[in-house]
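S.K.: give me a model of this one.
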Amino acid sequence: MVKVILCGCNGKMGKVITEAIHSFPDINIVAGIDKFIDIKNSYATFSNINECTALGDVVLDFSRPDALEDLLAYCTENKLPLVLCTTGYSPEQIDKIADTSKKIPIFRSANMSIGINIINSILRNISKKLYKDFDIEIIEKHHNQKVDSPSGTALLLANTIKESIPEETEFTYGRVGNCKRKNNEIGIHSIRGGSIVGEHEIIFAGTGETIEIKHSALSREVFAIGALKACEFMKGKGPGFYNMEDIINNN
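M.R.: Okay, the predicted model is just below:
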């Protein structure tokens, strides 16, 4: 049995995790962390992880970037694996995550979907081959309540493409004005509206042909399933940095 401490338990994803866990008989939520503690769950809820009295095997975070400091300190003190599903971290926070992974096991992925991570693997293999003859653009769409843009997933895909291409490339965020597109640009465009769960499209536009790779999340459950698989995977792991590719390659 994997005992999970769920941070952000009363947020949108936290609620989906709480429901989705019924499909995982070997995982149990032993405590929740959320600033809104008036919402009752089947497990004890604390307003801060430092107040948590439950013993867990893994800490799963779907909260906000400003909770990171406490999470890293708590997991380091208690030698617990930490699964980070939050996006919007600053470069300094990302460096802190990397440093802390030398002491404890940390799992971080910008998107917990198996499908997105398989697409990311495909991009790593094809981007170098297509770059010279194709312009590359990424379009991401999310609901109107999403705070960060571009999405963490769009940046994940963009960085994979950039790292796969030997030539120097640059990101262009949206387009405005009368500037002609440069050959070395990777365009990233964000759309916010309605209740769109998450859509990511990568376009390779060449002369006389276009290749499009698209992923659509039909419900938040897809992220919950990936996160819970990550909790199973991380139990008992040693210090280090892990991501969804480790789970995919482990299957």
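S.K.: only C-alpha atoms for contact and neighbour calcs from this point on.
M.R.: Noted.
S.K.: wait, doesn't residue 247 sit right on residue 232?
M.R.: No: using C-alpha atoms under 8 Å, residue 247 makes no contact with residue 232, being 9.8 Å away.
S.K.: more crowded one of the two?
M.R.: Each of residue 247 and residue 232 has its neighbours counted (other C-alpha atoms under 10 Å); residue 232 has more, 19 against 16.
S.K.: now the second one, please; I'll put the structures next to each other:
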Amino acid sequence: MTRIIMNGCCGRMGRVISDLVKNDKDAEIVAGVDIVYADMGYPVFTDINLCDVEADVIIDFSNPAGLENLLQFAEKKSIPVVLCSTGFSAEQLDYIREKSKTVAILKSANMSLGINAIIKLLKDASNVFVPAGYDVEIVEQHHNQKLDAPSGTAIALADAINEARNGEFTYVYDRSSVRQKRDKKELGISAVRAGNIPGTHEVFFAGPDELIEIKHIAYSRSIFGNGAINAAKYLADKKPGMYDMSDVIAAMV
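M.R.: Have a look, this model is predicted:
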């Protein structure tokens, strides 16, 4: 049984994960942390430093502002952390890497098993299609309430392709300011914000007389919750270090 502290338990994803864990015989949320208190069916603390419940792992779906406090607590208690929050600054990313020397940390821009399986596919696909002269474009769509554009997931998909190609691409988000043909070293990333469109990510490899499309649609937040729970089970007994969802997928196959 994996004992979980849910940081950000009263938020949307915290509630989703709490509901999912109720039906999981191999996991239990033993405590939660949130600045806004709510009855979640387990002890809830407004400050993680007040939490005195023993646990195997922390799932964090909160806010980057609380990162330092969270990781200091995790380090002190020797509890691994699954970081699901996004929007970390460059300085915070450096801090995460530093703390991973003393506590196990799993960080992912997207907790979906599907997205992370696609990331693996893209690395292989880019080494087939890019040398053959295919153009690469990413189009992501979300509802009209989403604040950031492009999405963190779109950037993660682009990064997977670019890393596989040793950083040869330049990301292009807007072509309206120039009038010229597309450069072969461009990786275009476009964002759509409208209505209640579910999170959709499409990657195109476009070559002569051929189009390969890899697409993912998120119909509910449960896919991210299930991914976070699987990550927590994986990380619970791991030694200090940086991990990501590729490690979780590798352990599942």
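S.K.: sec struct for residue 16 of the first structure, please.
M.R.: With DSSP: H, G, I helix; E, B strand; the rest coil as the basis, residue 16 of the first structure sits in helix.
S.K.: give me the element the residue nearest to the spatial centre of the first structure is part of.
M.R.: Central residue check for the first structure by C-alpha atoms, centre = their mean: the C-alpha nearest the mean position is that of residue 110, 2.2 Å away. According to DSSP states H and E, residue 110 of the first structure maps onto no helix or strand at all.
S.K.: in contact with it, which residues?
M.R.: When contacts are counted by C-alpha atoms under 8 Å, 6 or more residues apart in numbering, residue 110 of the first structure touches 85, 86, 87, 152, 153, 156.
S.K.: what distance do you get for it to residue 87 of the first structure?
M.R.: Separation of residue 110 of the first structure from residue 87 of the first structure (C-alpha to C-alpha, to the nearest Å): 6 Å.
S.K.: need the overlap of contacts for these two.
M.R.: Taking C-alpha under 8 Å, 6+ apart as the criterion, residue 110 of the first structure and residue 87 both touch residue 152.
S.K.: picking up where we left off before, so which of the contacts of residue 110 of the first structure belong to helices?
M.R.: Under the assignment DSSP state H, these contribute 152, 153, 156 to helices.
S.K.: which of these lies closest to residue 228 of the first structure?
M.R.: Nearest to residue 228 of the first structure, judged by C-alpha to C-alpha, of these is residue 153 at 18.5 Å.
S.K.: can you tell me the closest non-neighbouring residue to the closest one?
M.R.: Counting by C-alpha to C-alpha, 6 or more residues apart in numbering, residue 110 is the residue found nearest to residue 153 of the first structure once chain neighbours are left out, at 5.1 Å.
S.K.: against residue 154 of the second structure, how distant is the counterpart of that neighbour in the second structure?
M.R.: Aligning on TM-score structural alignment places residue 110 of the first structure opposite residue 109 in the second structure. As judged by C-alpha to C-alpha, residue 109 of the second structure and residue 154 of the second structure stand 9 Å apart.
S.K.: residue 187 of the second structure too?
M.R.: When residue 187 of the second structure is compared with residue 154 of the second structure (using C-alpha to C-alpha), they lie 11 Å apart.
S.K.: give me the common contacts of those two.
M.R.: Common neighbours of residue 187 of the second structure and residue 154 (C-alpha under 8 Å, 6+ apart) are residue 138.
S.K.: of the two, who's got more company?
M.R.: More crowded of residue 187 of the second structure and residue 154, by other C-alpha under 10 Å: residue 154, with 24 against 21.
S.K.: wait, the more buried one touches residue 141, no?
M.R.: No: Residue 154 of the second structure is not in contact with residue 141 according to C-alpha under 8 Å; the separation is 9.7 Å.
S.K.: any shared contact partners between those two?
M.R.: Common neighbours of residue 154 of the second structure and residue 141 (C-alpha under 8 Å, 6+ apart) are residue 201.
S.K.: and the longest helix for the second structure?
M.R.: helix 113-129.
S.K.: same for the following helix or strand past it, what does it pack against?
M.R.: Downstream of helix 113-129 of the second structure, the first helix or strand assigned by DSSP H and E is strand 135-142. Under the contact criterion of 3 or more C-alpha pairs under 8 Å, 6 or more residues apart in numbering; DSSP states H and E, strand 135-142 of the second structure touches helix 152-164, strand 186-193, strand 199-207.
S.K.: equivalent range in the first structure for stretch 222-240 of the second structure?
M.R.: Mapped onto the first structure using TM-score structural alignment, stretch 222-240 of the second structure covers residues 221-239.
S.K.: can you point out the buried residues in that stretch?
M.R.: 221-235, 238-239 (16 or more other C-alpha atoms under 10 Å).
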